[in-house]
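>>> below is the sequence, then the predicted model.
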Amino acid sequence: MHICYISNLYPPETIGGAEKYVRNVSEELVRRGHKVSVLTTAASDSGSVSSFNSERRNGVDVYRITPANMYTPIEHRDASPWQKPVQHIIDLWNPQIYAKFKSKLLSLEPDVIHTNNFGGLSAAVFTAAGAIDAPIIHTLHDYRLIDIRPDLFNNGEIIGVRKIMKPFRLFNKKIIEPHITQVLSPSQFVINKHKESGLFESTPCDRLKLGVSPSNSGEEINYVETDDFRILFAGQITKQKGVDILISAFEQLDQKDVRLDILGKGPEKEKLERRSEGDERIQFHGFVSEEELDRYYQLADTTVLPSRWYDNSPMVIYESYSHSTPVIGANIGGIPELIEEGITGELFDPENVKDLSNKLSLAHESFDKRMSENAHDWAQKNTLTNHVDQLENHYLSEMESK
């Protein structure tokens, strides 16, 4: 089977978990003997707007092109304010992307096309894919079909389904939806939010949880005892991720034998570093390699997701469980679908500093290794292997129905 993935980013260019997901699934399918191609973007300084650059990464054929727009997905945080409105207009339907993707897809002749995050590529990838005689499966990683703000978050708060974005949703319903034969999402919350917005009312939708890479999920419980009680945050340091909430909750802990490790980068990092200068228990480590991330998961007693936004199905939870580390998460979006309270972790009221601080204090005072065992067992049931087994079934079913 030849599967072609369309994703706005692909490692080593990464921002979030979606592009890592595409890589992990692609490489697993290659190991199973399938042919896998990926169409993605290239940064302005390393690609071309006129043709795809090609490379083979761990058996996956990767084709990168620079969109003819103001900036590429990897460059969006450095964009000037005046560039963004122009970017959004072109990113509705980019004729360059349509022409180049259609031509490449016709030459590749995939059996299945699997679209993922497409910000920076525009709706044109769907009309280009629609010209190919192959089923199109789309995985929802965010809310880009609902609003130009794919996290439904603005000025420090959730914006929900805005009336002003109704024409945008109608455009997507007309241009994108007819080409999609199957919708997948790791979170039922995300599927429901799209249906509430009037999207995919007659398109088959299925919740398919992600999976943990076999390299991270061994048979033995992966727990390391340390002198301190270590709390971990791993992700983008942005307002919607709620790192400031975690720091405020942590600062209320009187214990000296607690430590907060914050991994990642983002626009809030410098401000939060300055704020935390007086507390030696709080350490910022910046962006770390995947090998280093594994080590921090092993050292952590609990991982915290203090999200303000409608988080989908955070890969951090899967990765944390694979290292036998329980998770304390905000009760918002798809997070509660992955945390069994008192079993694999705890939930707290979103943005409630006192509630989170109480959960951290309780975890420190009465740490239960059974939670580590439960987290490990959860990861064993939700492996990348199991996920790809189900993906293959979806692909075969859609091919038979085409």
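That came through fine. Numbers count the residues shown, from 1 in each chain.
>>> for the rest of this, base every contact and every neighbour count on C-alpha atoms.
Will do.
>>> would you list every one of the helices in the stretch 201-350 of the chain?
Ranges of helices within the stretch 201-350 of the chain are 243-251, 269-275, 290-299, 315-322, based on DSSP state H, counting those that start in this stretch.
>>> what does the last one contact?
The contact list for helix 315-322 (CA atoms under 8 Å, 6 or more residues apart in numbering) reads 17, 210-212, 216-218, 222, 234-235, 297, 303, 326-327, 338, 372, 375-376, 378-380.
>>> and the angle for it with helix 290-299?
If you take axes from the mean of the first three to the mean of the last three CA atoms, to 10 degrees, helix 315-322 sits at 60 degrees to helix 290-299.
>>> please compute how far helix 315-322 lies from its chain's middle.
Centre-to-centre, helix 315-322 and its host chain are 12 Å apart (CA atoms, centre = their mean, to the nearest Å).
>>> before we move on, what about the second one?
Distance, stretch centre to chain centre, for helix 269-275: 24 Å (CA atoms, centre = their mean).
>>> ok, the residue lying closest to Ser372 once chain neighbours are set aside - contacts?
Nearest non-adjacent residue to Ser372, counting by CA to CA, 6 or more residues apart in numbering: Ser324, 4.6 Å away. Residues near Ser324 by CA under 8 Å, 6+ apart: Ile221, Asn222, Tyr223, Gln298, Ser372, Glu373, Asn374, Ala375, His376.
>>> between which two of these is the distance greatest?
Largest separation among the contacts of Ser324 by CA to CA: Gln298 and Asn374, giving 15.2 Å.
>>> surely Gly235 meets Lys265?
Yes. Counting by CA atoms under 8 Å, Gly235 touches Lys265, with 7.5 Å between them.
>>> how far does stretch 294-313 sit from its chain's centre?
Worked out by CA atoms, centre = their mean, stretch 294-313 lies 13 Å from the chain centre.
>>> how about stretch 306-318?
Stretch 306-318 sits 8 Å away from the centroid of its parent chain (CA atoms, centre = their mean).
>>> quick check: end-to-end length of that stretch?
Chord length of stretch 306-318, first to last residue, is 16 Å (CA to CA, to the nearest Å).
>>> and the buried ones among the contacts of helix 315-322, selectable in ChimeraX?
The buried subset of those, as determined by 16 or more other CA atoms under 10 Å, is captured in ChimeraX by this line:
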select :210,211,212,216,217,222,234,235,297,303,326,327,338,372,375,376,378,379,380
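>>> A further structure is provided below for comparison with the first:
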Amino acid sequence: MRVLVGHNRYTQHGGEDAVFNAEVAMLESNGHEVIVFEKSNNQIASMSKASAAMSFVWSRESKRELQEVIGRRRPEIAHFHNTFPLISPSAYYACKEAGIPVVQTLHNYRLLCPAYTLVRNGEVCEICINKSFAWPAIRYRCYRGSAMQSAGVGAMLTIHRLMKTWSETVSAYIALTQFSRGKFIEGGFPAEKMHVKPNFMVPAQSSTPALHERNYLLFVGRLSHEKGTDVLLHALTRLRHIPVKIIGDGPLAEQLDSFIQDNGLTNVERIGQLPHDEVLPFVEAAACLVVPSRWYEGFPMTIVEAFSRAVPVIAARLGSLAEIVDDGTTGLHFDSGSSEDLARKLDWGWSNKEAMRAMGDNALREFRDNYLPQRNHEILMTIYKSAIGTGDPT
């Protein structure tokens, strides 16, 4: 199959970029002809503010370039990951005019929320989901702290809702979880076009067995309010006997360092930011991974990586996390935002190592059943066939 894949890369390489790269490699390894159409946010620096703002809504340049690629390569289907801000929804129309069905992966909540996270002030916020125009986003300066830029993204969402872009030019959407699918349906997206396909992972080579002492708990992620790192540290004031390693950096780094020092948390080691390949050995040697987020995570690859190493996960009972981690089977849930409940679950997990090992074994089975490339390819082909069957033949 000739597949055109489109993606607007971020200034700093992140999870969506990594998933895009992995999916391109998966398609190629399964014998598909992959046509890559890319833009990068690094290009924005050379654009005028007016031109950049216009590209939010409609990029004539991207549409023209895409039409040229389509004319030359004649893809059978187009699959977009991130189109914001330089590719824009104009890409869907380039495909529609050429009779090419479009698939859009929903890595985040951009099409429901100008901030793309459904988070405001570090907490879940859904007030724009059913708004005809995202006025609250302008009031609260949700996109990059700017009322003007928030208005630009809000205008893009409203204009394309009125143009019926979301309902009529996209043949199939891919949500990462059933929870995410439900949020988009709640926001007015057509249920019949909403499919679910999780992220996947190519298993990395295991490190040496000597590292697998499983003698600490692990947090990996951005040190920010919505990630719940403060919830974890407050829980650890009750659990000074449990060693914990924290990998990552972010806006709360100094505050967390002060908290660790002021409260004498000598059991907590903050390692800082590490390259991805240096994180995996820490995951593999952990007793469990802790995910204390306060927001609707998309599909954290750290959980998939933990599962691939038979490491159970203790996660907030919130959004997709409660779906990905099966409470009592592949890990444990705690009440989101509650350091008391998190402390109880961490203490139980540390005191019941055999039960946690069994959950780790279940997590590895879950990984092998659902998160390997071949299974993901099968799901993707089913979605592509559905999209081709409903594509606009004109």
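It's in. Note that the structure is predicted; figures quoted are calculated from it, not measured.
>>> TM-score of the superposition?
TM-score of the superposed chains, computed with TM-score structural alignment, normalised by the length of the second structure, equals 0.82; 361 aligned residues with a CA RMSD of 2.9 Å.
>>> on that earlier part again, how about CSV for the helices of the stretch 201-350 of the first structure, with distance to Ala43 of the first structure added?
CSV is the format used below for these (distance: least, CA to CA, whole Å):
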stretch, distance to Ala43 of the first structure
helix 243-251, 28
helix 269-275, 24
helix 290-299, 22
helix 315-322, 25
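>>> residue closest to the middle of the second structure?
Gly298 (3.7 Å; CA atoms, centre = their mean).
>>> that one and Thr105 touch, don't they?
No. Judged on CA under 8 Å, Gly298 of the second structure makes no contact with Thr105 at a distance of 11.5 Å.
>>> longest helix of the first structure, counting residues only.
helix 384-401 (DSSP state H).
>>> and that helix, which residues are buried?
Within helix 384-401 of the first structure, the residues scored as buried using 16+ other CA under 10 Å are Leu384, Thr385, His387, Val388, Leu391, His394, Tyr395, Glu398.
>>> next one: stretch 168-177 of the first structure
By 16+ other CA under 10 Å, the buried positions in stretch 168-177 of the first structure come out as Arg169, Leu170, Asn172, Lys173, Ile175, Ile176, Glu177.
>>> the fourth one belongs to a helix?
I take that to be Lys173 of the first structure. Yes. Counting by DSSP: H, G, I helix; E, B strand; the rest coil, Lys173 of the first structure is found in a helix.
>>> show me the contacts for it.
If you count contacts by CA under 8 Å, 6+ apart, Lys173 of the first structure has them with Leu199, Phe200.
>>> can we see that at 7 Å?
Shown in contact with Lys173 of the first structure (CA atoms under 7 Å, 6 or more residues apart in numbering): Leu199.
>>> quick revisit: show me what the residue nearest to Ser372 of the first structure lines up with in the second structure.
Alignment note (TM-score structural alignment): Ser324 of the first structure maps to Ala310 of the second structure.
>>> ok, Met399 of the first structure next?
Aligned by TM-score structural alignment, Met399 of the first structure pairs with Ile388 of the second structure.
>>> from what I can see its match touches Pro101, true?
Yes. Counting by CA atoms under 7 Å, Ile388 of the second structure touches Pro101, with 5.8 Å between them.
>>> excluding its backbone neighbours, what's nearest Tyr143 of the first structure?
Per CA to CA, 6+ apart, closest to Tyr143 of the first structure is Pro150, 4.6 Å.
>>> isn't that neighbour right up against His141?
No. Taking contacts as CA under 7 Å, Pro150 of the first structure lies outside contact range of His141: 9.2 Å.
>>> show me which of those two is the more surrounded one.
Between Pro150 of the first structure and His141, counted using other CA atoms under 10 Å, the more crowded position is His141 (22 against 14).
>>> aligned partner of Pro214 of the first structure in the second structure?
In the second structure, Pro214 of the first structure lines up with Pro203, judged by TM-score structural alignment.
>>> what's the distance between the nearest residue to its match once chain neighbours are set aside and Thr330 of the second structure?
In this structure, Pro203 of the second structure finds its nearest non-sequential neighbour in Ser308, 6.9 Å apart by CA to CA, 6+ apart. As judged by CA to CA, Ser308 of the second structure and Thr330 of the second structure stand 12 Å apart.
>>> just Arg2 of the second structure next, same as before
Distance of Arg2 of the second structure to Thr330 of the second structure, computed by CA to CA: 38 Å.
>>> of the two, who's got more company?
Thr330 (25 against 16).
>>> contacting residues for that one?
Neighbours of Thr330 of the second structure in contact, by CA under 7 Å, 6+ apart: Pro312, Val313, Met359, Gly360, Asn362, Ala363.
>>> what is the equivalent residue in the first structure for it?
Counting by TM-score structural alignment, Thr330 of the second structure corresponds to Thr344 in the first structure.
>>> the closest residue to Ala234 of the first structure other than its chain neighbours: how many residues sit nearby?
Sequence neighbours aside, Leu263 is the residue nearest to Ala234 of the first structure in space, at 4.7 Å (criterion: CA to CA, 6+ apart). Counted with other CA under 10 Å, residues neighbouring Leu263 of the first structure total 21.
>>> hmm, Ile231 and Leu263 of the first structure touching each other?
No. Look at Leu263 of the first structure against Ile231 with CA under 7 Å: they stay out of range, at 11.1 Å.
>>> what's the closest of the helices of the stretch 201-350 of the first structure to Leu39 of the first structure?
Closest to Leu39 of the first structure of those, according to CA to CA: helix 315-322, at 22.3 Å.
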